[in-house]
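Undergrad: model this:
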Amino acid sequence: MPYQATHWATEPTRQAIDALQGANLLEFGTPWCGHCQGAQPLLQAALSAYPDLQHIKVEDGPGRPLGRSYRVKLWPTLIFLRDGKEVARLVRPESEQQIAQALALIAP
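TA: Below is the predicted model:
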């Protein structure tokens, strides 16, 4: 599953995320966040090189347990996972290159 344009309808549990296999990108943000909107073309371009990587887009906010478990403070926050473990994190990425470099750390 490549680039995910919309947020998942149901937030996954931390246990489900920890159990993921392979390379996964976990994105926290909201549809109305200007920084999140600005990052979408960068994400889409960077993820185009990784069609098999799962992009999990989660709406975040007060009281959302998954975001709190990752200590998310600003949006968008990108968490790059390998076998459910955090390998890298980007907060408010400013370039496709930043995202591509982090993806290279997790993707085969």
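
Undergrad: going forward, measure contacts between C-alpha atoms and count neighbours the same way
TA: Fine.

Undergrad: Check whether residue 105 really touches residue 87, as I assumed.
TA: Yes. Using CA atoms under 8 Å, residue 105 is in contact with residue 87, at 7.3 Å.

Undergrad: Second input sequence below; structure requested for side-by-side comparison:
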Amino acid sequence: MKTRYIPEAPQRAEIDASKGPLLLEFGANWCGHCMAAQPPLEQAFAGGESVTHYKVEDGPGRPLGRSFRVKLWPTFIFLLDGEEKARVVRPLRAEDLSVGFAQIDP
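TA: Model (predicted):
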């Protein structure tokens, strides 16, 4: 599990062509909602070592977030083989995220 949002994001084509389970997390390191979502994410991510996790710093002019129509932070997008299977916005409980992980569990 990644712990910091990074400005370098993969290209949308790379995400679309990905194989296996993938979690895209959009947010910002200074965002209070994003910080509040980290303990539930840590709980839900336990045992998810096979899931590729991108923690993408989002904001104006960031093309990956716009391509997924991200409006609020944090937004978690669960993909399997490049296809979106679930989306969770501003989770407060690990159970909220566990639903998404269940959708991409191979």
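
Undergrad: Skipping its backbone neighbours, what lies nearest the residue mapped onto residue 5 of the second structure from the first structure in space?
TA: Alignment note (TM-score structural alignment): residue 5 of the second structure maps to residue 7 of the first structure. Setting aside the residues directly before and after it, residue 7 of the first structure is nearest to residue 57 in space (CA to CA, 6 or more residues apart in numbering), at 4.8 Å.

Undergrad: Going by length in residues, pull out the top helix of the first structure.
TA: In the first structure, assigned by DSSP state H, the helix with the most residues is helix 34-47.

Undergrad: Return the mean post-superposition distance for that one against the second structure.
TA: If you overlay the two and look at helix 34-47 of the first structure, the average distance to its match in the second structure is 0.6 Å (mean CA distance after the TM-score superposition for the first structure).

Undergrad: residue farthest from the centroid of the second structure?
TA: Distance from the C-alpha centroid of the second structure, by CA atoms, centre = their mean, peaks at residue 61 (18.5 Å).
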